[in-house]
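no FASTA, just this:
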């Protein structure tokens, strides 16, 4: 009997697919996950404890990359500081993908641990902000990420999420359509909807075929125009 792979450890995307889904510059996800060398200086991975020769990115790694992708100034933060921050979170929460779980965001004690970890890493107020005595709030960009993620109620893991906040009805689900972008609540690929419109079909008719509304069709077309199709 084959071993059961947890959702977080499920290999879903290649590095180029992650870059395209999250609108990252080419090679960014590989650098975040495996580190890189620049001008004879080695920069350690951020989202892995050590480099890996696998061509695959797990769902847990993708979720964490999605969070960092939401912070467009992430490349301006010292890579070593970010790595220390994630290492601290792993140690404090005792899970491999702490940023892919709900606990750091929705529980007061979780936000406190995030705040403490960023102090250790020298990243004050980047992820969590102390707004009063024993009161920690998430930074706006982190709060926006949390509000967009569908967390599993029983295990608290990220179940599905929108890869691009500009298209809130476009979701990726590792268990649906091989992780390709779909319209939230519908088992239809964004690529399929967009291709019909590009071929000249009336958006209103396409919406009717798949039980969508016009805005969902427009988002499918818009996302497909911005992001190269994965495959």
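Received, thanks. Keep in mind that this is a model prediction, so the values were computed, not measured. Residues are numbered from 1 along each chain as shown.

okay, CA-based contacts and neighbour counts for the rest of this
Fine.

show me where the protein has strands.
Along the chain, the segments classed as strands by DSSP state E run 11-14, 36-38, 41-43, 56-58, 128-132, 135-138, 150-151, 158-160, 170-171, 182-183.

and residue 93, how far is that from residue 179?
The gap separating residue 93 from residue 179 is 27 Å, by C-alpha to C-alpha, to the nearest Å.

how far away is the residue nearest to residue 67 when sequence neighbours are not counted from residue 45?
Nearest non-adjacent residue to residue 67, counting by C-alpha to C-alpha, 6 or more residues apart in numbering: residue 145, 6.4 Å away. As defined by C-alpha to C-alpha, residue 145 lies at a distance of 22 Å from residue 45.

below is structure B, check it against A:
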């Protein structure tokens, strides 16, 4: 579980630097870096560092999304570190928070759904309290318990996805069988105009507009 994945897995598992994770989650890069540091990191790196840069897979990105939410909800780092050690040992999974299981928090407690009840992950005790559902950014599509792709903002950018099987996990616009990185479309629109970029890559003008706006939004985050 702790051994890094080979680089050949990047084509299907995705690869994200801490800068890219921070940009997608709307947090500081130094914050993401701190999650991967120490003897008991909040998140395990997935690959050997490249030019001293740590890399996460798509599942690592999905887990980072939950970590950001839990920290923002008020769960302290010491308790969260203990929680992550507990979950990795319990599930024998590298990124247990990337699972489909419902995660809820009251700030000082963290719960997951077990049948029709919720169990406190910090002590395995069941609880009947009214719990907060995670207000996580975006939408994750699952196949069973495994995350397939992330829609960063389906209301504003319904065509934009982050899919580890496409462009190494870089944000792409998906229309039918066509998938084009948002950065590629935005760059093409700069030189050819949005209609020219749409014609060149075989997508709609709306797809190009979403790509351009997504790149602007991400750069400003």
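Looks like it arrived, so ask away. Predicted, not measured: the structure shown is a model, and the values here were computed from it.

can I get the strands of structure 1 in TSV with distance to residue 105 of structure 1?
TSV is the format used below for the strands of structure 1 (distance: least, C-alpha to C-alpha, whole Å):
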stretch	distance to residue 105 of structure 1
strand 11-14	24
strand 36-38	30
strand 41-43	28
strand 56-58	21
strand 128-132	9
strand 135-138	7
strand 150-151	11
strand 158-160	12
strand 170-171	20
strand 182-183	26
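
which residue is nearest the middle of structure 1?
residue 66 (2.2 Å; C-alpha atoms, centre = their mean).

would you mark the buried spots in the lengthiest helix in structure 2?
Taking DSSP state H as the criterion, structure 2 has its longest helix at helix 182-201. Buried residues in helix 182-201 of structure 2, counted by 16 or more other C-alpha atoms under 10 Å: 182-189, 194-198.

do the same with stretch 35-50 of structure 1
Applying 16+ other C-alpha under 10 Å to stretch 35-50 of structure 1 flags 35-36, 43-49 as buried.

closest to residue 102 of structure 1 among the residues you listed?
Nearest to residue 102 of structure 1 out of these is residue 47 (C-alpha to C-alpha; 17.4 Å).

aligned counterpart of the closest one in structure 2, please.
Taking TM-score structural alignment for the superposition, residue 47 of structure 1 sits opposite residue 43 in structure 2.

check contacts around its match.
35-36, 60, 63-64, 84, 95 (C-alpha atoms under 8 Å, 6 or more residues apart in numbering).

now do the helices in structure 2.
Going by DSSP H, structure 2 shows helices at 10-13, 18-25, 29-35, 58-73, 77-91, 182-201, 205-220.

which contacts among the contacts of residue 43 of structure 2 does structure 1 share?
Of the contacts of residue 43 of structure 2, the contacts whose aligned counterparts also meet in structure 1 (both residues aligned by TM-score structural alignment, their matches' C-alpha atoms under 8 Å) are 35-36, 60, 63-64, 84.

ok, so of those residues, who is nearest residue 217 of structure 2?
residue 64 (19.8 Å).

can you tell me the closest non-neighbouring residue to the closest one?
residue 43 (7.2 Å).

can you check residue 71 of structure 1 too?
residue 141 (6.6 Å).

any idea how far residue 20 of structure 2 is from residue 8 of structure 2?
The value you get for residue 8 of structure 2 to residue 20 of structure 2, if C-alpha to C-alpha is used, is 20 Å.

my bad, residue 35 of structure 2
Counting by C-alpha to C-alpha - residue 35 of structure 2 and residue 20 of structure 2 are separated by 14 Å.

ok, back up a step: can I get the buried residues of helix 182-201 of structure 2 in TSV including distance to residue 79 of structure 2?
Output for the buried residues of helix 182-201 of structure 2, formatted as TSV (distance: C-alpha to C-alpha, whole Å):
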residue	distance to residue 79 of structure 2
182	38
183	38
184	41
185	43
186	42
187	44
188	47
189	47
194	49
195	52
196	52
197	49
198	49
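
residue 131 of structure 2: which of the helices of structure 2 is closest?
helix 58-73 (12.4 Å).

distance from the chain centre to that closest one, please.
Mean-position distance between helix 58-73 of structure 2 and its chain equals 7 Å (C-alpha atoms, centre = their mean, to the nearest Å).

that helix - contacts with which helices or strands?
Here helix 58-73 of structure 2 touches helix 18-25, strand 146-151, going by 3 or more C-alpha pairs under 8 Å, 6 or more residues apart in numbering; DSSP states H and E.

no more questions from me, cheers.
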